[in-house]
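J.: Need the 3D shape of this:
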Amino acid sequence: MTELSIKTRAERFLATLQHAQVLGLTVVAATPDSIVMRLPYQPQVIGDPDSGTLHGGSLTTLVDTASGTAVFSVLPGFELCPTLDLRLDYMQGAHSDCDLLAVARVVRVASQVVFTECRVYECEHTAEYSSASEPDGNLIAKCSATFVRIGAEMTPADFRARIELGEQA
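T.: Model (predicted):
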């Protein structure tokens, strides 16, 4: 088995998450310490039809999924790490007709916990975005999250196979 790239690991992990498929989340870029994930604009994620503001649950799902994917993608082996704590600060409402980009970074990996931070940007031209640097766009929210390390031995073998083999598993 060859070593998977960080982006491939992230994409395969994301493909296992039903909620990510429903929301249309995609991995835009990946580096050894960060993941950029896109939430495409769609009417189903609007919380306030009068203002067109995104539903808070959609935004929370985006930051939790992006941060968790960053953790999974950078740890050695295949170690699932459930969310232990997540704090989300809303800076402004997201407008309709704009995709959101979440830039999630692993800040520190400790023996039992992984610390992350994530920033969400509203970007009209996300199709052109392809790096893991901060995108141009309005800052919508900031997040700090921690994930508990349960150990690679606790990760189910069938899940690991789906990541290693992709669609073949």
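J.: Please make it C-alpha for all contacts and neighbour counts, starting now.
T.: OK.
J.: ranges for the strands of this protein?
T.: Using DSSP state E, the strands of the chain run over 26-31, 34-39, 46-48, 53-54, 83-90, 99-109, 113-123, 138-148.
J.: Output the ones you listed in a markdown table, with distance to Val71 and mean neighbour count appended to each entry.
T.: Below are the strands of the chain laid out as a markdown table (distance: least, C-alpha to C-alpha, whole Å; neighbours: other C-alpha atoms under 10 Å):
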| stretch | distance to Val71 | mean neighbour count |
| --- | --- | --- |
| strand 26-31 | 12 | 21 |
| strand 34-39 | 9 | 28 |
| strand 46-48 | 28 | 15 |
| strand 53-54 | 26 | 19 |
| strand 83-90 | 10 | 14 |
| strand 99-109 | 6 | 24 |
| strand 113-123 | 7 | 23 |
| strand 138-148 | 8 | 20 |
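J.: Looking at these, spot the one closest to Thr60.
T.: For these, distance to Thr60 was read as C-alpha to C-alpha. The smallest value, 7.3 Å, belongs to strand 83-90.
J.: Now the second one, please; I'll put the structures next to each other:
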Amino acid sequence: MSQDEQTAEANGPGPEAWRTALSRFVNVIPHTRELGLEVIGVVPPEVTMRLPWRDELLGDTTRGLVHGGVLTMLLDTVCGSAVLCGLPSPEVCPTLDLRVDHYRPAVAGKPIMARARVLSVTESVVFTEGTLWQEPERPIARGIGNFMRLGPRNTPPGFVEALFGEVNDGANDHA
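T.: This is a model prediction of the structure:
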């Protein structure tokens, strides 16, 4: 186990618990579930995901280029996922803004990898950065995402339990 993994383990759920939780999270979102987004690894506050190739990702079928909206969605999702594991306790944090810098087009036939990390946490905002690539050391886009903290008071009851699969389904609630 690496030093980062040991630190993460001591500070809360470990990387595997987070990978499972964030896999659950992306499978609740209809478009990420339909696109088959996969959580590859988590070492809080960093998350790595993989979007498998599908023909539906094309925006320019003539040149075989991925639609820019797919890249924006992927950056928003990976940065938002990093926010969940980058806080002392997960809370609902909607996207405040997301800036995307495109370096080169994403091309047909290759999965898109995504990695994001939390840069800073304040009382009201979480600052993140993310990168997308299809080939190592050749980023296709970078995103800077800022997320508004709603805090525990505005996070729905049971949110953390649902994230980690600890929801009581009522099966044991016999009176």
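J.: Reformat the strands of structure 1 as JSON lines; add distance to Ala20 of structure 1.
T.: Compiled in JSON lines, these are given as follows (distance: least, C-alpha to C-alpha, whole Å):
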{"stretch": "strand 26-31", "distance to Ala20 of structure 1": "8"}
{"stretch": "strand 34-39", "distance to Ala20 of structure 1": "9"}
{"stretch": "strand 46-48", "distance to Ala20 of structure 1": "16"}
{"stretch": "strand 53-54", "distance to Ala20 of structure 1": "16"}
{"stretch": "strand 83-90", "distance to Ala20 of structure 1": "16"}
{"stretch": "strand 99-109", "distance to Ala20 of structure 1": "13"}
{"stretch": "strand 113-123", "distance to Ala20 of structure 1": "16"}
{"stretch": "strand 138-148", "distance to Ala20 of structure 1": "18"}
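J.: closest to Ile163 of structure 1 out of these?
T.: Minimum separation from Ile163 of structure 1 across the strands of structure 1 (C-alpha to C-alpha) falls at strand 26-31, 14.8 Å.
J.: The aligned residue in structure 1 for Pro88 of structure 2: how many residues sit nearby?
T.: When structure 1 is aligned by TM-score structural alignment, Pro88 of structure 2 is paired with Pro76. Residues within reach of Pro76 of structure 1, counting by other C-alpha atoms under 10 Å, total 9.
J.: do you know how far Pro76 of structure 1 is from Pro49 of structure 1?
T.: In this view, Pro76 of structure 1 and Pro49 of structure 1 are 43 Å apart by C-alpha to C-alpha, to the nearest Å.
J.: For the lengthiest helix in structure 1, give me every contacting residue.
T.: Ranked by residue count under DSSP state H, the longest helix found in structure 1 is helix 56-74. Outside of helix 56-74 of structure 1, the residues within contact range by C-alpha atoms under 8 Å, 6 or more residues apart in numbering are 6-7, 9-10, 13-14, 20, 25, 32-37, 39, 45, 47, 78-83, 86, 88, 102-106, 114, 116-120, 143, 145, 147.
J.: count of residues packed around the counterpart of Thr20 of structure 2 in structure 1?
T.: Under the alignment defined by TM-score structural alignment, Thr20 of structure 2 is paired with Thr8 of structure 1. When neighbours are counted by other C-alpha under 10 Å, Thr8 of structure 1 registers 17.
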